[in-house]
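1. For reference, the sequence and a predicted model appear below.
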Amino acid sequence: MSRLRGAATALALILAPIFVPTGAPAQVSDEVVKVGVLTDLSGPYADFAGPGSVAAARMAAEDHGGRVLGKPIEVIGGDHQNKPDVGAALARRWIDTDRVDMVIDMPNSAVALAVQQVGRERNRIIVNTSAASTEITGRQCSPVGFHWVLDSYALTSGITRAVMGQGGKSWYYLTVDYEGGYAQERGSEAVVNALGGKVMGRARHPLNTADFSSFLLQAQSSRAQVVALANAGTDTVNAIKQAGEFGLTKQGQRLVGFFVNITDIKALGLPTAQGVVSVDAWYWDQDEETRAFAKRFAERHKGLMPTQYQAGVYSGVRHWLKAVEAAGTDEAMAVAAKMRALPVNDVFAKNGQVRADGRHVHDVHLVEVKRPEESKGPWDLYRVVATIPGEQAFRPLAEGGCPLVKP
C-alpha cells in the first residue's frame, strides 16, 4: 500500500482543462478527454523530459483548440520516479480511477515497457516519446502502443556508421545498467562488428552515477579510438564533464553520446562539450517554424529551448487528437488505426509515417557540438552534419519481431 500511496503522491503538475467552444457532437467515453504525461519530474531525466514534457502537451491541447469531439481536453502530469512498479501503478490508477485516455512520454525504458503492458491490458493508447528500447515496437509491441521519437537503433546505428567512416574502428562502451543502456550498446556493437571494427571493452554503471572516474580510467586504458556513452540525462552530463577532466579527447579518443540532448550541452558549456557527436531527431533552430515553436515553449518553460523529446510529446499529443477526431471516438483500437493511417505533419515531423508495429518513422539528424567561437547565441549549440532519412534511420519493419507484423 505504501508504494501505491507513493504513486498517488506523484500525481503532480495537474493542469487545468482548456476550453474553446465547438459544435462537434460528443463521441467520447466520458465528459473529458484526458492526457496523462508520465515522466521524470525531478530525477536524472527531468531536464530533457519532465516538466517541459507536460508544458509541451498543454501546448498541443491548446493548439488543437482545447476540445475534441465536443469535449474539453485535460492534461495531467505525474512522476514515475524511474521505477517500473511505480509507473505501472500510476498508469493503472490514471486509467481505472481518473479516466485517462492516453499516456505519453515515459523516459526510462523499463518504465516504458511496464506501462505499455498496462495499456495493452486496459485498452488505452500509450505513446512512448523518451524511452529508447526497440522492444517497444519489437517483441513487446502493442496494438495500442507507439514509439514516437528515437529508439536505440536510430540512436546508435547511424552515428556508429558515420564515426567508423571517419576512422573510428575500435570502441569502448560506458553503459547505464538497465535495458535502455543495453539496447544502445547492442545496436552500436552490431554495426561495429558488421563493418569490421573491434569492441575493446565495456563498463556498466548504476543509474544516476556521480563519480565516473573508475569507468573512465578503464575506457582510457583500453586505448579504444571511440568511447561511446550508452546512457542519458545527468549520467551523460557527468560522464562528458569528467571525460574532459581526464583528458580523453586531448589524448586522441573520440567521445560519442548516443542519448545527448541540447539541455545536456547547455549545462556542460561549449568549452567542455565541443566536438561531441550525437543524433538528434529535432533541433529548435532548423527553420522559421521550429524557431517560432521554441520561442512559445521558452515563454512557458523557464526560458529553455525544447528538447527533441519535448517536441515529440507535442507531436504525439497533436497526432492522437487528430486521430480521435478522424475516428469519431476515443476508443483506443479505433484511434490506433487512425494514428497508423494518418501522416504526421507538424512542427516535429513532415510526412512522418506510423508503421504497423507502432514505430513513427521520420528523418533524424547527425549533429556535432560547435566550438565556442562558432556559436552566435546562448542556444546556438549544434552543427547539423547530415540528415538521415527515416527509412534508413529506423530498424526495418521485418527485423523487429513484432507479432502485429505479418510475414
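-> The structure has been received and is ready for your questions.
2. okay, CA-based contacts and neighbour counts for the rest of this
-> Fine.
3. Stretch 219-229 spans what distance, first to last residue?
-> In stretch 219-229, first residue to last residue: 11 Å (C-alpha to C-alpha, to the nearest Å).
4. what about the residue nearest the centre of the chain, which SS state?
-> Nearest to the geometric centre of the chain sits Ser130, at 2.2 Å (C-alpha atoms, centre = their mean). Judged by DSSP: H, G, I helix; E, B strand; the rest coil, the three-state class of Ser130 is coil.
5. all helices of the protein, in order?
-> For the chain, the helices defined by DSSP state H cover 2-9, 50-63, 84-96, 109-122, 152-165, 179-194, 213-222, 233-246, 262-268, 270-273, 288-300, 308-327, 332-341, 390-393.
6. want to throw the ones you listed into CSV with distance to Val367 and mean neighbour count?
-> Output for those, formatted as CSV (distance: least, C-alpha to C-alpha, whole Å; neighbours: other C-alpha atoms under 10 Å):
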stretch, distance to Val367, mean neighbour count
helix 2-9, 38, 14
helix 50-63, 22, 24
helix 84-96, 32, 21
helix 109-122, 24, 22
helix 152-165, 9, 22
helix 179-194, 17, 20
helix 213-222, 23, 16
helix 233-246, 16, 21
helix 262-268, 11, 19
helix 270-273, 12, 20
helix 288-300, 17, 16
helix 308-327, 13, 24
helix 332-341, 29, 20
helix 390-393, 14, 17
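7. Comparison target below:
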Amino acid sequence: MRVVFSRRYAMAIAMASVAFAAPALAQTKDKNVKIGVLNDMSSLYADIGGPNSVVAAKMAVEDSGLAKKGWTIDVISADHQNKPDIGANIARQWYDIDKVDMITDTPNSGVALAVSNVSKEKNGILMNSGGASADLTGKQCTPNTISMTYDTYMLAHGTGAAMTKAGGKTWFFLTSDYAFGHALERDTTAVINANGGKVVGSVRHPLNTPDFSSFLLQAQASKANVIGLANAGGDTTNAIKQAAEFGIVQGGQKLAALLLFINDVHSLGLKTAQGLTFTVSYYWDHNDQGRAFAKRFQERARNHEMPSMTQAGVYAAVLHYLKTLEQMGGNPHDGKMVVAEMKKLPTDDPVFGKGSIREDGRAMHPAFLYEVKKPSESKGAWDYFKLISEIPADQVAVPLGESTCPLIKK
C-alpha cells in the first residue's frame, strides 16, 4: 500500500521539526556562564588555592575577552573545609540552585573525587587543578571531569624516580591519611620498585597535623635513605620544619617533598628548604610568558604572592573552558558535551603553553624537576628554584595503554 502525504501535512511536520529544534538552537546561543571556585579558603591548603585561585579565575575571564562580546560570566567561590561531604553538598547546591556550569580548583583529592561524581550525576563540569589523585583520570574518571595541572603519577615519576636513581634506594613514607596521600604513596612506591629501590616502612598521619615528632622518630629509626613526604601544604612545611629540629638531614637521611609549592618554600625560607628536590608543571620564572602572567597575578593577589602551580592551573582551566564555549557559539549548559569539545580543542595559555587534553580527561603538558636554591644563589624575593630537568608532556601521565579509565577504548 502506498501512503500519500498532503502538502499541508508535510508543512505541518516541517514546522514541528523547527519548533523542536528552536529551543536547542537557542540554548547553544546562550551567553551566560557561571563558574564556581571550590577550595580550602581557611586551612592548610589556603595558600596554594584559597582566595588567590579566585583571582586567577577572574583573570582568565578578563583575558578571554568574552565580556566585551556580550557574554555574562559570573565567578563565585566557597570553602569546602577539606571535607568531601561538604564539598559534594556545595557542588549539588551550585548545580541545582545557583545554576553553576563549571567547578574548578578542588585541592584535596577526597573532595575532588566526591565533586567529580556529583558533576557526572548533575551533568556539570569539574576542571580540577588542586586535587592530585591520578584516579581522577584513572579508575574513577568520568566524561565530565578534566584534570588540568598535575597528578600523583607525575609527582612520582618526577621526584620519586630522580631521588631513587640518585642513590636513595630505601624509603620510609610519612603519608597524609586520605585519598591524595594514599595515591601518592602508591604511585611513588611503584616507581621506587621499578628503579631498584625498596620501601622499608610507612606511617600515616591525620590531615592538618601540628606535631610530627612521633612520625619523624619512626622514620629516623628506619634508617631509610629517603623519607618521603606524601602530604602537602601546611603538613609538608610542618614536617620539614620539625625534621630540621630533629637533625634528620644532618644525620644523613634525605627528605623527599613529593608535593612542594612555591608558597611552601616562601613560608619555610631558603635556609630551611634549600636542597629539596620536587616536581611542578608551572614555576613563575621559567619563561617570559610565565613571568608576564605572574607579574599581573602578583599585583592583584592577596599579600602580593606569586602564583602556585594550582592557582596557575585554575587560570589555564577557566581560559580553555571559555575558549571552547566561544568556539561552540554559546553555552549549551551540557557538561558532557562541553567536556567532549574541550578535549578536541588544543590548549594554549601563558601558564603551560601549548598542549592537549586526552580522552581520559588528563591535560598533557611538560613538567619540571627543580631544586630549591641556597640563600646565596637567590637574587631576590620569590627567586627560589633552579631547574634540574624537563619531563616531556608524553611522560607526565599514565600511558593510555596502562590506563584503568573506563573511557579509554582498548
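-> Now that the structure is in, tell me what you want to look at. What you see is a predicted model; the values in this text were computed from it and never measured.
8. still on that earlier bit, tell me which of the helices of the first structure sits nearest to Lys370 of the first structure.
-> Nearest to Lys370 of the first structure among the helices of the first structure is helix 270-273 (6.8 Å), distances taken as C-alpha to C-alpha.
9. who are the neighbours of that closest one, in terms of helices and strands?
-> helix 233-246 (3 or more C-alpha pairs under 8 Å, 6 or more residues apart in numbering; DSSP states H and E).
10. how far is the helix it packs on from where the chain is centred?
-> 20 Å (C-alpha atoms, centre = their mean, to the nearest Å).
11. To which residue of the second structure is Gly275 of the first structure aligned?
-> When the second structure is aligned by TM-score structural alignment, the residue opposite Gly275 of the first structure is Gly275.
12. re the thing from before, now distance to Gly377 of the first structure too, for the helices of the first structure, in JSON lines please.
-> What follows is those, written out as JSON lines (distance: least, C-alpha to C-alpha, whole Å):
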{"stretch": "helix 2-9", "distance to Gly377 of the first structure": "40"}
{"stretch": "helix 50-63", "distance to Gly377 of the first structure": "21"}
{"stretch": "helix 84-96", "distance to Gly377 of the first structure": "38"}
{"stretch": "helix 109-122", "distance to Gly377 of the first structure": "34"}
{"stretch": "helix 152-165", "distance to Gly377 of the first structure": "26"}
{"stretch": "helix 179-194", "distance to Gly377 of the first structure": "32"}
{"stretch": "helix 213-222", "distance to Gly377 of the first structure": "32"}
{"stretch": "helix 233-246", "distance to Gly377 of the first structure": "21"}
{"stretch": "helix 262-268", "distance to Gly377 of the first structure": "11"}
{"stretch": "helix 270-273", "distance to Gly377 of the first structure": "11"}
{"stretch": "helix 288-300", "distance to Gly377 of the first structure": "13"}
{"stretch": "helix 308-327", "distance to Gly377 of the first structure": "19"}
{"stretch": "helix 332-341", "distance to Gly377 of the first structure": "38"}
{"stretch": "helix 390-393", "distance to Gly377 of the first structure": "30"}
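13. Looking at these, which is nearest to Asn351 of the first structure?
-> Using C-alpha to C-alpha, these put helix 390-393 closest to Asn351 of the first structure, at 10.2 Å.
14. Please work out which residues of the second structure line up with that closest one.
-> Using TM-score structural alignment, helix 390-393 of the first structure pairs with 393-396 in the second structure.
15. and the closest residue to Ile136 of the first structure other than its chain neighbours, how far is that from Ala327 of the first structure?
-> Nearest residue to Ile136 of the first structure in three dimensions, chain neighbours excluded: Leu113, at 6.4 Å (C-alpha to C-alpha, 6 or more residues apart in numbering). For Leu113 of the first structure, the distance to Ala327 of the first structure (C-alpha to C-alpha) stands at 26 Å.
16. ok, now Gly275 of the first structure?
-> 47 Å.
17. same question, Val226 of the first structure
-> 49 Å.
18. ok, now Tyr309 of the first structure?
-> Relative to Ala327 of the first structure, Tyr309 of the first structure is positioned 26 Å away (criterion: C-alpha to C-alpha).
19. repeat for Asp177 of the first structure
-> 41 Å.
20. give me every residue that touches the equivalent of Lys169 of the second structure over in the first structure.
-> Alignment note (TM-score structural alignment): Lys169 of the second structure maps to Lys169 of the first structure. Counting by C-alpha atoms under 8 Å, 6 or more residues apart in numbering, Lys169 of the first structure makes contact with 192, 196-198, 225-226.
21. how about a cut-off of 6 Å?
-> By C-alpha atoms under 6 Å, 6 or more residues apart in numbering, the contact list for Lys169 of the first structure reads Gly197.
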